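Enquirer: sequence below, structure please.
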Amino acid sequence: MESENIKCLIIGSGPAGYTAAIYAARAGLKPIMYQGLQPGGQLTITNDVENFPGYPDGINGPQMMEDLRKQAERFGTDVRYGIATDVDFSSKPLKVTIDENKEIEAHTVIIATGASAKWLGLESESRLNGSGVSACAVCDGFFYRGQEVAIVGAGDTACEEASYLANLCSKVYMIVRRGEMKASQIMQNRVMKNPKIEILWNSVTDEVLGEFAVEGVRVKNIVTGELKEVPVKGFFVAIGHEPNSKIFQKYVNHDEQGYLKTIPGTTKTNVDGVFACGDVQDNVYRQAVTAAGTGCMAALDAERYLVDEELH
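Expert: Okay, the predicted model is just below:
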C-alpha cells in the first residue's frame, strides 16, 4: 500500500474543515485535506445562505464552499478527492487509509466529517430538496416568513424548530407519527400552547406536492387511513442527524448517538493528536458559523500540539 508521512491531515470539507485548513496552512503545517463523500458538506445542498456573517446579500451554498476551498488552497492546503475508509490511532504516527488503497501517516488529524440529516426517503422529498424541502429550520425558516409550512418529527429538536418557525410563519403543521411525542414535557407544552402550531397526530407524510417547488404535503392518518392534502410552501424534516463518525469510534470517545466527544473548551479528543470540529462533535448548534469557529480552534490546537511535541 502506498504511504505518505505528513504533519497535519484534515478529513472532511465543510465550513469546519476548510477553516481548519486555512489556519493550519497559514501556520505552515502544510495540511492535506481529503474532501470526503460530499465535497463542501451539507451546504452544497443549500441554495441560499443568509445567516453567515460577511454576506449582506446572502450567498449560494455551493459558491460559499467554493470560496472557502480557494482560500484554503491559496495558503497552500493540498485539497484532494478521496474518502477516509479506515483509521489506526493505536500508535504514532496516526494512520488513516484513503479509498482503501493509500495510507497517510500523520502527526495530527483533524476530523471534520460533519453529520448527515436523516430523511424520510420519499422521491418527492429528495427531488424538492433545496426548493422548499429542508432539514434546518434555523437556516431556511426565514424564507417562509408569513407563509404556511409543515415539519415532521416528534422529538425536542422538532418541537424547538416548530416553535422557531411559528415566530416567522403564519401557520405550522407538525406531523407526528404516533398519538404522543418523544419530546420532553416542557417542549411538548410549548408547541401545544402555540396557537400557530397545529399537530397532526398519528400521521405520516405520504408525498411532498409540487413539481418545481413545494406546494403542499399529502398526509396519511395511520389509524383511519384517511389522506389529506395540506397547502404549504416549506417542508421541514426534523427526525435527527447522524454524525459521520463510524470509522473513528473504535478509538475516539463518542456519545450514544455517535457524536465525537471533545474536552470542553477545546477540540481535543481522548486520542493525542486527534482533534474533532464541526457537526461531527456538535449536536446542539449545527450552524456553518459555529462549525467554522471550531475548525479554527482545531487548527490552533493541532499547531500547539505539534510545537509541544517538538519541544519534548
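
Enquirer: from here on, contacts and neighbour counts on C-alpha atoms
Expert: Fine.

Enquirer: which residue packs closest to Gln71, ignoring adjacent ones?
Expert: Distances taken as C-alpha to C-alpha, 6 or more residues apart in numbering place Ile22 nearest to Gln71, at 6.8 Å, with adjacent residues excluded.

Enquirer: what's the residue closest to the geometric middle of this protein?
Expert: Ala115 (4.2 Å; C-alpha atoms, centre = their mean).

Enquirer: list the contacts for that one?
Expert: Ala115 is in contact with His241, Glu242, Pro243, Asn244, Asp279, Val280, counting by C-alpha atoms under 8 Å, 6 or more residues apart in numbering.

Enquirer: flag every buried residue along stretch 53-66.
Expert: Ile59, Asn60, Gly61, Pro62, Gln63, Met64, Met65, Glu66 (16 or more other C-alpha atoms under 10 Å).

Enquirer: looking at these, which are in helices?
Expert: In helices, judged by DSSP state H, the following of the buried residues of stretch 53-66 are found: Gly61, Pro62, Gln63, Met64, Met65, Glu66.

Enquirer: was I right to think the fifth one contacts Gln35?
Expert: Which is Met65. No: using C-alpha atoms under 8 Å, Met65 makes no contact with Gln35, being 11.4 Å away.

Enquirer: contacts for the helix or strand hosting Thr85?
Expert: Here Thr85, judged by DSSP states H and E, is contained in strand 84-88. The contact list for strand 84-88 (C-alpha under 8 Å, 6+ apart) reads 11, 34, 36, 94-100, 247-248, 251.

Enquirer: the stretch 101-250 of the chain: strands as residue ranges?
Expert: Secondary structure of the stretch 101-250 of the chain (DSSP state E, counting those that start in this stretch): strands located at 102-111, 115-117, 133-134, 148-152, 171-175, 197-200, 203-209, 216-221, 227-230, 234-237, 241-243.

Enquirer: got the buried residues for the longest helix anywhere in the chain?
Expert: Once the chain is assigned using DSSP H, the helix that runs over the most residues is helix 288-311. By neighbour count with 16+ other C-alpha under 10 Å, helix 288-311 contains the buried residues 288-303, 305-306.

Enquirer: same check on stretch 64-75?
Expert: Met64, Met65, Glu66, Leu68, Arg69, Lys70, Gln71, Ala72, Glu73, Phe75.

Enquirer: among the residues you listed, name the ones in helices.
Expert: Short answer: the buried residues of stretch 64-75 in helices (DSSP H) are Met64, Met65, Glu66, Leu68, Arg69, Lys70, Gln71, Ala72, Glu73.

Enquirer: wait, doesn't the last one sit right on Val79?
Expert: Yes: with contact defined as C-alpha under 8 Å, Glu73 reaches Val79; the gap is 7.0 Å.

Enquirer: second input sequence below; structure requested for side-by-side comparison:
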Amino acid sequence: MTTNFQAIIIGGGPAGVSAALYLARANISTAIIENGPGALARAHKIDNYYGISASGIKMYAEGLEQAAALGATIIQDEVLAVEYTGSYMVTLKNTAEPLTAPVIILATGTKNISLAIEGLAALEGRGISYCAVCDGFFFRKKKVAVVGNGPYAIHEAEHLKHLAASVTILTNGKEDSLAKEAGFATITTPLTKVSGDGRLEAVHFDDGTTMEADGLFLALGTADSTDLARKLGAQLKERYVAIDEQGATNVPGLFAAGDCTGGLRQVAKAVYEGSLAGMSAVKYIRNL
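Expert: From the prediction side, this is the model:
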C-alpha cells in the first residue's frame, strides 16, 4: 500500500518550502519530507534577507507552518531511498507505507560529513563508492564494507547483501546496535586509511589491524540530495546536482533547488531556486 501525492519535496528549508508554496497554491497535492533544519539551525540571526530578521530555527518553523496552512502535508521523517518505477517511490525510515508521486524536488542542502582518511580520494571509483544501487553490481561475490552506523548505512548494506559475498559495517568509532540488529558483521574501530595498487585492497584501523576489501561504500549520516540524485541517474556537477534554467535535472520529473545545486549558499538563492522549481513542477504536472 502506498500514499500518493502529485509532488514530493525532500527538504523543509527555504528551498523546499518555497517550492511547496507554489505547488500548494496551484492546487497540487504536495508533501514535504523534513528531517530538521540542518545548516539553518546554525544561523543565530538572519538579517540579510528582505523583510526578515530572525533566527534560522524560527525561519524554518514558520516556513513549514506557512506551507501547511496552504495545504501541504508535512512529514517529519528520514528518507532512505527514492526509486523510479513509472512514478517516484520514496521509502522512509519511520513510515511503513512508501510515498509515490510523478514529481520529486530535491532540496535537502548538502552534507558536510566526510571521511578524512588517507588514500580515499585516490581510490574513488576504484573500489570506493557512494552509491550501492549504482555500483553494487560491480561487486558481485566480492568482499565489501559500508561506512556508517545509521538507517541509511543499513539500507545500503541491505542492498549489497544480495550481491556481495560478504558485507561488513564499519561504524568508524560509533555504536553499532542498528547494524547488529540487522544481522551484519560490524567493526567499530576508527578507520585510518585505505590502500591498494590502483584499486582498493584493504582498510586500515587505528588499532593497527587491517581488513581486506574489494569495495567500500560510504553512507555517513543521512542521504542528501546528491546521494539521491546519483541513485536516480541525475547528472552531477562536481558534488552538486546539475539543473537547467528551469530547475530541472536531466531525469524527467526530478527537480532540485538550494544548496544542493551549488553556488551562493544563502537563503535568497534557496528561495529563488525553490520558487523556480515549484513553478516548473506545476507546469510539468499539468502536462502529464
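
Enquirer: care to give me the TM-score?
Expert: Here the superposed chains carry a TM-score of 0.58, computed using TM-score structural alignment, normalised by the length of structure 2; 181 aligned residues with a C-alpha RMSD of 2.2 Å.

Enquirer: now do the longest helix of structure 1 against strand 102-111, angle only.
Expert: Calculated by axes from the mean of the first three to the mean of the last three C-alpha atoms, to 10 degrees, helix 288-311 of structure 1 forms an angle of 110 degrees with strand 102-111.

Enquirer: map the residue nearest to the centre of structure 1 across to structure 2 for me.
Expert: Counting by TM-score structural alignment, Ala115 of structure 1 corresponds to Thr110 in structure 2.

Enquirer: any idea how far Ala281 of structure 2 is from that match?
Expert: From Thr110 of structure 2 across to Ala281 of structure 2, the span is 22 Å (C-alpha to C-alpha, to the nearest Å).

Enquirer: returning to what we had before: and which of the contacts of strand 84-88 of structure 1 is nearest to Val237 of structure 1?
Expert: Gly36 (24.1 Å; C-alpha to C-alpha).

Enquirer: which residues of structure 1 does the host helix or strand of Ile169 of structure 2 align to?
Expert: If you go by DSSP H and E, Ile169 of structure 2 is part of strand 166-170. Using TM-score structural alignment, strand 166-170 of structure 2 corresponds to no residues of structure 1.

Enquirer: whichever helix or strand comes after that strand: which residues count as buried?
Expert: Going down the chain from strand 166-170 of structure 2, the next helix or strand is helix 177-181, by DSSP H and E. Neighbour-count burial for helix 177-181 of structure 2, counted by 16+ other C-alpha under 10 Å, picks out Ala179.

Enquirer: re earlier: give me the angle between the strand holding Thr85 of structure 1 and strand 102-111.
Expert: If you take the same axes, to 10 degrees, strand 84-88 of structure 1 sits at 80 degrees to strand 102-111.

Enquirer: so strand 84-88 of structure 1 corresponds to what in structure 2?
Expert: Taking TM-score structural alignment, strand 84-88 of structure 1 hits residues 79-83 over in structure 2.

Enquirer: gap between the matching stretch and the chain center?
Expert: Taking the mean of its C-alpha atoms, stretch 79-83 of structure 2 sits 8 Å from the chain's own mean (C-alpha atoms, centre = their mean, to the nearest Å).

Enquirer: same question, stretch 253-261 of structure 2
Expert: Here stretch 253-261 of structure 2 is found 11 Å from its chain centre; the criterion is C-alpha atoms, centre = their mean.

Enquirer: got a list of contacts for that stretch?
Expert: Outside stretch 253-261 of structure 2, the residues that reach it (C-alpha under 8 Å, 6+ apart) are 14-16, 102-110, 225-226, 240-243, 247-249, 265-266, 269-271, 273-274, 277, 281, 284.

Enquirer: the residue nearest to Gln71 of structure 1: neighbour count?
Expert: By other C-alpha atoms under 10 Å, 24 other residues sit near Ile22 of structure 1.

Enquirer: out of the ones in helices among the buried residues of stretch 53-66 of structure 1, who's nearest Val204 of structure 1?
Expert: Closest to Val204 of structure 1 out of these is Gly61 (29.9 Å), distances taken as C-alpha to C-alpha.

Enquirer: grab the nearest non-local neighbour of Phe75 of structure 1.
Expert: Using C-alpha to C-alpha, 6+ apart, the nearest residue to Phe75 of structure 1 is Ala25, at 5.5 Å.

Enquirer: so that neighbour touches Gly76, yeah?
Expert: Yes: at 5.7 Å, Ala25 of structure 1 and Gly76 qualify as touching, with contact defined as C-alpha under 8 Å.

Enquirer: these two: which is more packed in?
Expert: A count of neighbours by other C-alpha under 10 Å puts Ala25 above the other of Ala25 of structure 1 and Gly76, at 22 against 19.

Enquirer: quick check, that one in a helix?
Expert: Yes: Ala25 of structure 1 forms part of a helix when assessed by DSSP: H, G, I helix; E, B strand; the rest coil.

Enquirer: structure 2: which residue goes with that one?
Expert: Using TM-score structural alignment, Ala25 of structure 1 pairs with Ala24 in structure 2.

Enquirer: same question, Gln188 of structure 1
Expert: Counting by TM-score structural alignment, Gln188 of structure 1 lines up with no residue in structure 2.

Enquirer: quick one: the equivalent of Tyr305 of structure 1 over in structure 2 from Ala277 of structure 2, how far?
Expert: Counting by TM-score structural alignment, Tyr305 of structure 1 corresponds to Tyr284 in structure 2. As judged by C-alpha to C-alpha, Tyr284 of structure 2 and Ala277 of structure 2 stand 10 Å apart.

Enquirer: ok, Thr85 of structure 2 next?
Expert: From Thr85 of structure 2 over to Ala277 of structure 2 (counting by C-alpha to C-alpha), the distance is 22 Å.

Enquirer: ok, now Asp224 of structure 2?
Expert: Distance of Asp224 of structure 2 to Ala277 of structure 2, given as C-alpha to C-alpha: 18 Å.

Enquirer: and for Tyr60 of structure 2?
Expert: From Tyr60 of structure 2 over to Ala277 of structure 2 (counting by C-alpha to C-alpha), the distance is 19 Å.

Enquirer: who's in contact with Val241 of structure 2?
Expert: The contact partners of Val241 of structure 2, taken as C-alpha under 8 Å, 6+ apart, are Ser225, Thr226, Ala229, Ala234, Gln235, Thr249, Ala256, Cys260, Thr261, Gly262.

Enquirer: alright, I will stop here.
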